[in-house]
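[1] sequence plus predicted model, see below.
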Amino acid sequence: MDFALILLLILIGTGALWGLDRWLWAPGRERRAQALAEAGKTGDAALARKEPIYVEYARAFFPVILIVFFIRSFLAEPFRIPSESMLPTLYVGDFILVNKFSYGVRLPVANVKVLDSGLPKRGEVVVFRFPGDPSINYIKRVVGIPGDHILYKDKKLYINGTPMEQGDGRPYFFSPESNAHGQETLRVTENLDGIRHDILTTNRQDVPLPEIVVPVGQYFVMGDNRDHSNDSRYWGFVPDRNLVGKAFLIWFSWDVAGHDKWFWERIVWNRLGNSIH
């Protein structure tokens, strides 16, 4: 189940319990307690006034869940990076925050936009619901906006006929598997419409991709780890309705390979608080 749906159901449940007790059950308990008090049974009257334990929990948790639900639905939502497709920008084990109102305010669970607040720009890192399975969230970089002519050839990205500037490649090593079979990995700085960021390329042959035009209301996305990313080159465009938000901050980072380390040693301290470009 969708975590947002789970939160909503808990919110409705705790709110309903609290409301029923306040307007229906509590007055009944008070009437019984007054009758017992008038009969001289003060101890029983005190017990009659006591609210059930499940009502106590509902009253305590409802405001907390309401705040969490509001923040997560309309302000910022946390996500964990599960793959290497956005290296070297994002590592496996990074925990990020996503701005939920960058691309419009949407109703929780239904994901229906009710207020426009902006559109994705080239170079921004976005989280979206995968078009092939909306229950899965993906994170990629926007390289093409509606109307753009996109061409990816010989490890270079061309937008509207203009090649995006790339700096000299530097050797990069990030895992034995990815560097196997003679795949030399290079770290290259790319300037994508004014946003400078690093990408990874190998000597693996590019996927044949003819020049395409991004349709209205859709976006072309790619991973920074260009030869190890499942992105728009393989499955197509991201519709606006699938956008979740703009990734902007690494709030925690965990060394997934440090199984023999202590807890505090596995925290990658120098990544905490880094902004995402």
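    Sure thing, it's come through. Numbers count the residues shown, from 1 in each chain.
[2] switch to C-alpha atoms for all contacts and neighbour counts from now on
    Noted.
[3] who's in contact with the residue positioned nearest the centre of the chain?
    When Cα atoms, centre = their mean is applied to the chain, the residue found nearest the centroid is residue 79 (4.2 Å). Neighbouring residues of residue 79 by Cα atoms under 8 Å, 6 or more residues apart in numbering: 95, 96, 97, 98.
[4] roughly how far out does the helix or strand harbouring the first one sit from the chain middle?
    Just to be clear, that refers to residue 95. In the assignment (DSSP states H and E), residue 95 maps to strand 94-99. Remark: strand 94-99 is offset 6 Å from the chain centroid, using Cα atoms, centre = their mean, to the nearest Å.
[5] dropping in the other structure now:
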Amino acid sequence: MNLKRTLRDNRGFLLFLFSFALLRTAVADWNPIPSGSMRPTLLEGDVVLVNRLAYGLKLPLTDVVLMPLGEPQRGDVVTLSSPAGGTRLIKRIVGLPGDRVAMHDDQLILNGRPLAYTGAQTRGETLAPGWVVDAVRATEELDGHAHVVQFLPTVNARRDMAEITVPAGQYFLLGDNRDNSEDSRFIGTVPREKLIGRAHHVLVAADWLGEDGWRMAPRFDRWLTAIR
């Protein structure tokens, strides 16, 4: 009887919690960025807004697509459930179903055409407190979608990949930090149902890992900025 009374007295609050959970699992979500695999587009400490309805309506808490709503596009930054273990990742779509994708010396080759990289600049990149390496940043042109990517020439990384054809219903994803990203070069192509949603804005951001270790300093200049 006490339980029934508690539920009755708090039904408004419980309904709010249920609605909030449904919103996050089916409509919109926000995700903190825990690693540097999408640098410089996304930084550790960024919190991104994710449109879970960008590609389809799913049964909450599952990968079951109830209704497709849109088509993933090259250049989209997406959250996904890794097909190699289920870890939640955030990457960029570079290959659509039927595309031929290869890499040579970090240059992406799409359908036999090497992509163009312009405006290359070298800067120091902190990988861990006290560990700074050279990083090269350049603008990559992906089907008219320009975005900045980063390469780490002195880091041991997978820079070459034989051409593959992306299977039907699957996508090839890369991190913008090309030499420090666990992406389709390692986990394979990603089935559409594993795409959670499209990340479109940085909601808030904080610098939480500086050269001196742990710290928390807001990056106000990144708040409410669109993801390119």
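    Good, I have the coordinates. Note that this is a predicted model, so its numbers are computed, not measured.
[6] kindly provide the TM-score of these chains.
    TM-score for the superposed pair, counting by TM-score structural alignment, normalised by the length of structure 2: 0.89. Supporting figures: 223 aligned residues with a Cα RMSD of 2.4 Å.
[7] next secondary structure after the strand holding residue 95 of structure 1?
    Note on strand 94-99 of structure 1: by DSSP H and E, the next helix or strand toward the C-terminus is strand 105-106.
[8] average offset of that next one relative to structure 2?
    In the superposition against structure 2, strand 105-106 of structure 1 averages 0.5 Å from its aligned positions (mean Cα distance after the TM-score superposition for structure 1).
[9] whereabouts in structure 2 does the next helix-or-strand element following that strand align?
    As assigned by DSSP H and E, the chain's next helix or strand after strand 105-106 of structure 1 is strand 113-115. Residues 65-67 of structure 2 are matched to strand 113-115 of structure 1 when aligned by TM-score structural alignment.
[10] show me how far the matching stretch is from its chain's centre.
    The answer for stretch 65-67 of structure 2 is 22 Å, by Cα atoms, centre = their mean.
[11] again with stretch 260-272 of structure 1
    Put simply, stretch 260-272 of structure 1 sits 22 Å off its chain's centre (Cα atoms, centre = their mean).
[12] what does stretch 11-21 of structure 1 give?
    Centroid separation for stretch 11-21 of structure 1 versus its chain: 29 Å, with Cα atoms, centre = their mean.
[13] got the buried residues for that stretch?
    Residues 11, 14, 15, 16, 17, 18, 19, 21 are the ones in stretch 11-21 of structure 1 that count as buried (16 or more other Cα atoms under 10 Å).
[14] which residues touch the last one?
    So that's residue 21 of structure 1. Neighbouring residues of residue 21 of structure 1 by Cα under 8 Å, 6+ apart: residue 55.
[15] hang on, it is in a strand, isn't it?
    No: assessed with DSSP: H, G, I helix; E, B strand; the rest coil, residue 21 of structure 1 is helix; it does not lie in a strand.
[16] from residue 60 of structure 2, how far out is residue 26 of structure 2?
    Distance, residue 26 of structure 2 to residue 60 of structure 2, by Cα to Cα, to the nearest Å: 5 Å.
[17] same check, this time on residue 107 of structure 2
    38 Å.
[18] just checking, residue 153 of structure 2 touches residue 124?
    No: counting by Cα atoms under 8 Å, residue 124 is not a contact partner of residue 153 of structure 2; they are 11.6 Å apart.
[19] joint contacts of these two?
    Common contacts of residue 153 of structure 2 and residue 124 (Cα under 8 Å, 6+ apart): 134, 135.
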